[in-house]
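J.: this one's sequence-less:
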């Protein structure tokens, strides 16, 4: 239990900081910090990095610097050393964001924080600039009354998956060493439901190429016996799921059950924007399919477009595949299983090429430690209800690097994101109440965790 008087005082302090939080988030959202120089100027990421460094220096962290990582991005590291005998907490976030995608699909300007129906809209407002503001507001609420050590690390290329910070941590382990690590890049099961994310799916991304002919041939003269590369690809992709939508790659576990919070199908229909009358896929519950079982997604296909296509048999077709895997599944073996399935199901002895794009291990956090107990108490005090747990379908490979580099640290995943935020999609937004409640929970944790 956390003292009611302390909770009330910090609650008032955080509430008073929310106008500043909105101003700060507006400044951050206006910076087009997409870590892809082919799409956006690199200077935008550099400006965002400097903004984060200056803000946390002003909030009381004393050792502040921008560190270049192996992929060329800058990691912001700011620290305030722990008093003798006190623990150190590492706060993680990232300042780079996804591109806005289809700007015409946005109902508000993507790079301008806009309040609408009680939410704040803008690219990065939740993922992950909203979590930067969560950390910043918690530290501002505590001010000089900080009984432990705090280190802040803000990554600059998380959305690109280029492993800049991962490689940096492995080469500089002492810079971020801590007793507890708060990964501020997740969120709650729903608005107002305090949630700790316990598992992350790993992933295997590949590009599949099917070739059947030396070149395109007239479909009237050669169609029938001539093997159609696009048809072969469609046949192969159809083999990856059964008629109910279960992933069918042999050797991957497909009957596991999620033991934690359940996700009502009606809520998932709404959260995922599933069209009326369209069925969900898979034999398990929504939670089983999201967090406990593998999921194969076709991310894209290279084939002749409908407009401009001719009466010709396609000689080549390609597809990009994403295989998400749950904790307990080795990513190397998953990759081998996927390759074996593709080879076994390619029709007509068509020429198959599979290129590995990326591979990431799944993650499961520990439970039951002193940091976890302190955070559960802090979340309960902030939200007025006990915290629950969930899995997350996405991957955060850095978590495994942290676990390997700091095996004694407790790692907890949390943040301001929730399904209505629409992260990575047009019309991303954040509920400011989630920033306020999560900042209060983090401040209470930092004030009470003793290691």
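T.: Nice, I can see it. Being a predicted model, the structure only gives us computed values, none of them experimental. Numbering: from 1, shown residues only.

J.: please count neighbours and contacts with C-alpha atoms only from this point.
T.: Will do.

J.: moving C-terminal of the biggest helix by length in the chain, what's the next helix or strand?
T.: Secondary structure of the chain per DSSP state H: the longest helix is helix 4-29. Next along the chain after helix 4-29, taking DSSP states H and E as the criterion, comes helix 42-58.

J.: tell me the helices and strands packed up against that next one.
T.: For helix 42-58, the packing partners by 3 or more C-alpha pairs under 8 Å, 6 or more residues apart in numbering; DSSP states H and E come out as strand 63-68, strand 74-80.

J.: show the contacting residues for the spatially most central residue of the chain.
T.: Per C-alpha atoms, centre = their mean, the C-alpha nearest to the average position across the chain is that of residue 394, at 5.1 Å. Residue 394 makes contact with 200-202, according to C-alpha atoms under 8 Å, 6 or more residues apart in numbering.

J.: from these, which is closest to residue 382?
T.: residue 200 (25.1 Å; C-alpha to C-alpha).

J.: doesn't residue 396 make contact with the closest one?
T.: Yes. Between residue 200 and residue 396 there is a contact under C-alpha atoms under 8 Å: 7.1 Å.

J.: quick check: which element contains the residue lying farthest from the centre of the chain?
T.: Each residue of the chain has a distance to the centre, and by C-alpha atoms, centre = their mean the biggest one is for residue 221: 49.9 Å. Assigned by DSSP H and E, residue 221 belongs to helix 219-222.

J.: after that helix, next one along is what?
T.: Assignment by DSSP H and E places the next element after helix 219-222 at helix 229-238.

J.: other residues contacting that next one?
T.: 210-213, 298, 303, 313-319, 342, 345-348, 350.

J.: next, the one to line up against it:
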């Protein structure tokens, strides 16, 4: 006489058996160029939303599946289409909100791709394509885990589920707060899983417990009323490029560490196993070019602020002439240590720049975009369940990590749902190259992530609040 398999074993079998279908559906999503940036075709984002809606409906799990958008505050525009699917909890079970996004970054220079960016291509155990990792893999981890849960538990499934697949995360989530306000009742949950982060490496799962915030803005430096001949007036008249270069250089000290008063540093321990060679390998830092900053490498990219100049409006090399530039504009992107408000960090940087403006240069600031960082309370039961599920799904001990990047909308989730336990997970590994040419997904990581999430859902379905 053979006994029936346990619930976890049934979910494991269903998740494992569903991986080929999940990967096929992921490939179909990658083929849709769902870029939500201005100037790109909104119809493709709509097509992507419709594809995700069909996938959600196909799970047979939800009572309602809709495509919705929300107003962009301060404008008459509507945000990009998102998918919202819901089912109510039964018999005292918790409700989980599963978040990912179906929009992707622009391709950039297509000649830098080794295969077409919207043609999913498998090479050496990785799936290449724009959005293959960030974040259509996150979408399919959710869908695949829900399929497995439905297949294994059938009508015995009591867990409440809200599935929220956003359509404009890469473009700044401009309507996110409005979407939360409009749909607060449908989105309210005991546990929120944000599948938009990464893992320690290709085999070790991680729970993201801290995220830096961001403060991004445009600064225009003006020194002249109009352009002038550099031969006639150079040496006496400060051109805007000279002033800009001098001013920007004050943002860092001799070691390349940020030198702005008022920016805080989070005091937290970091693993010691991350070496300079690991940094070179993961970031593409060639030998001979030295890392910047001080203290451990992980403390620099997890717990300290950073400042990067990400764009500049100035005469191009091709169009250069013997002219003193009257004004120069730059985009400054700062990452803010977890625990400091992004608005306070922006004010500190702006005050520093005003105080150090050379030659009386006039400064203007605009296009300010702020997002607060995030710190996880790791004492909750959902964190313990997630760690157990990672261990079971990946077969190795999970780790906690910080992330140097930002997911600003998490602060909106915290404000709207202060009682929810938030778990930040993901399927990226350090070689995923999200946002870059040749973005890719490590296929074994995807398989383990899908299995781990299915086991987490089973654990939550067995929990009575």
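T.: Good, I have the coordinates. Keep in mind it's a predicted model, so treat the numbers as computed, not measured.

J.: if we can go back for a sec, and the longest helix of the first structure with helix 42-58, angle?
T.: Interaxial angle of helix 4-29 of the first structure relative to helix 42-58 (axes from the mean of the first three to the mean of the last three C-alpha atoms, to 10 degrees): 160 degrees.

J.: buried stuff in helix 4-29 of the first structure?
T.: For helix 4-29 of the first structure, burial by neighbour count (16 or more other C-alpha atoms under 10 Å) applies to 7, 10-11, 13-15, 18, 21-22, 24-26, 28-29.

J.: with stretch 254-274 of the second structure instead?
T.: Buried-residue list, stretch 254-274 of the second structure, by 16+ other C-alpha under 10 Å: 257-260, 263-266, 270.

J.: got a list of contacts for it?
T.: With C-alpha under 8 Å, 6+ apart, stretch 254-274 of the second structure has contacts from 250-253, 292-294, 296-299, 303-307, 336-340, 345, 348-349, 352.

J.: secondary structure element for the residue mapped onto the residue nearest to the centre of the first structure from the second structure?
T.: Aligning on TM-score structural alignment places residue 394 of the first structure opposite residue 405 in the second structure. Counting by DSSP H and E, no helix or strand carries residue 405 of the second structure.

J.: helix, strand or coil for residue 196 of the second structure?
T.: Reducing the assignment at residue 196 of the second structure to three states with DSSP: H, G, I helix; E, B strand; the rest coil gives strand.

J.: wait, it sits on residue 434?
T.: No. Using C-alpha under 8 Å, residue 196 of the second structure is not in contact with residue 434; the gap is 10.8 Å.

J.: list residues touching both of those two?
T.: residue 134.

J.: enumerate every residue touching residue 173 of the first structure.
T.: With contact set as C-alpha under 8 Å, 6+ apart, residue 173 of the first structure has these partners: residue 405.

J.: neighbours of residue 204 of the second structure, how many?
T.: By other C-alpha atoms under 10 Å, the residues close to residue 204 of the second structure number 18.

J.: I figured it hits residue 393, correct?
T.: No. Residue 204 of the second structure is beyond contact range of residue 393, at 10.5 Å (criterion: C-alpha under 8 Å).

J.: quick one: residue 289 of the first structure and residue 361 of the first structure, what's the gap?
T.: 18 Å (C-alpha to C-alpha, to the nearest Å).

J.: which secondary structure element is home to residue 330 of the second structure?
T.: Using DSSP H and E, residue 330 of the second structure maps to strand 327-336.

J.: which stretch of the first structure lines up against that strand?
T.: Using TM-score structural alignment, strand 327-336 of the second structure pairs with 316-325 in the first structure.

J.: now that stretch on the second structure. Mean distance?
T.: Averaged over the aligned pairs, stretch 316-325 of the first structure sits 0.8 Å from the second structure after superposition, using mean C-alpha distance after the TM-score superposition for the first structure.

J.: related to what we said a few turns ago, compare residue 200 and residue 396 of the first structure (neighbour count), which wins?
T.: residue 200 (28 against 23).
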